[in-house]
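1. Fold the following and give me the result.
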Amino acid sequence: MDCTNAANRRLSGYKEGTLMDRTRTSVTIRLQKKLKELMDFQELRQRMMVEYKETVGCRYFTVTGKYPEEEVIDEIISSGAGTGGEELLQRVVQEQ
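-> Predicted coordinates for the structure are as follows:
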């Protein structure tokens, strides 16, 4: 975006300091900030998911004594409807 802004300033009506240049620069800065915020949020979401999978894996190991595979953890999470697979883990405990 910065390169495009610099190239755009070479045009006669868009020289540095004109209304169009200031507007374009302002919009560019806002878009860069929004993009950074979005990327930071995605990174945070990714870290939370990794930690949550580790927690579910530890719970599974505590109940069964076996380390779960990635697919098992994903199934527990998806079937648990956000509760960490409590129902599934309770069924495993009852079966043991």
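2. make it CA atoms for all contacts and neighbour counts henceforth
-> Noted.
3. how much space between Thr25 and Glu51?
-> Relative to Glu51, Thr25 is positioned 39 Å away (CA to CA, to the nearest Å).
4. before we go on, could you also do this sequence so I can check it against the first one:
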Amino acid sequence: MQKLGEDVVDVLRTIYDPEIPVDIYELGLVYDVNVSEEGDVHVLMTLTSPNCPVAESLPVEVEEKVKTIDIVTTAEVEITFDPPWTKDMMSEEARLELGMF
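-> Prediction:
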């Protein structure tokens, strides 16, 4: 199932926060990806803030795109604000892209 996990991460890297031109994975919004032998996927993620304008649509987009992977049987997205997202959670690549070095 490692391959499925990698495929899920590849899909997550195609989803962008509309306010920041960096994908949600590199932004550090994805806290955990769990996949089962049966093809069930659970994504634990956060948003840049509880008042994020895409709070309703982004989790749905993540779920729908993960479901496009052939061997995924179910996809569930769980939103958490614990721990709260900070800029420190961004990858070096994201910080470079945003000129934060």
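5. Report the TM-score for the pair.
-> The TM-score (TM-score structural alignment, normalised by the length of structure 1) is 0.28; 49 aligned residues with a CA RMSD of 4.4 Å.
6. picking up where we left off before, looking only at neighbour counts, state which of Thr25 and Glu51 of structure 1 leads.
-> Ranked by neighbour count (other CA atoms under 10 Å), Thr25 of structure 1 and Glu51 place Thr25 first, with 18 against 12.
7. Can you give me the separation between the more buried one and Asp74 of structure 1?
-> For Thr25 of structure 1, the distance to Asp74 of structure 1 - CA to CA - is 44 Å.
8. Quick one: distance of whatever helix or strand Val56 of structure 1 lives in to the chain centre.
-> Secondary-structure assignment from DSSP states H and E places Val56 of structure 1 in helix 19-64. Put simply, helix 19-64 of structure 1 sits 4 Å off its chain's centre (CA atoms, centre = their mean, to the nearest Å).
9. Report all helices and strands that it contacts.
-> helix 2-8, helix 70-79, helix 86-95 (3 or more CA pairs under 8 Å, 6 or more residues apart in numbering; DSSP states H and E).
10. Quick one: these as JSON lines, columns for distance to Ile29 of structure 1 and mean neighbour count too.
-> Below are the helices and strands packed on helix 19-64 of structure 1 laid out as JSON lines (distance: least, CA to CA, whole Å; neighbours: other CA atoms under 10 Å):
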{"stretch": "helix 2-8", "distance to Ile29 of structure 1": "9", "mean neighbour count": "12"}
{"stretch": "helix 70-79", "distance to Ile29 of structure 1": "39", "mean neighbour count": "15"}
{"stretch": "helix 86-95", "distance to Ile29 of structure 1": "45", "mean neighbour count": "13"}
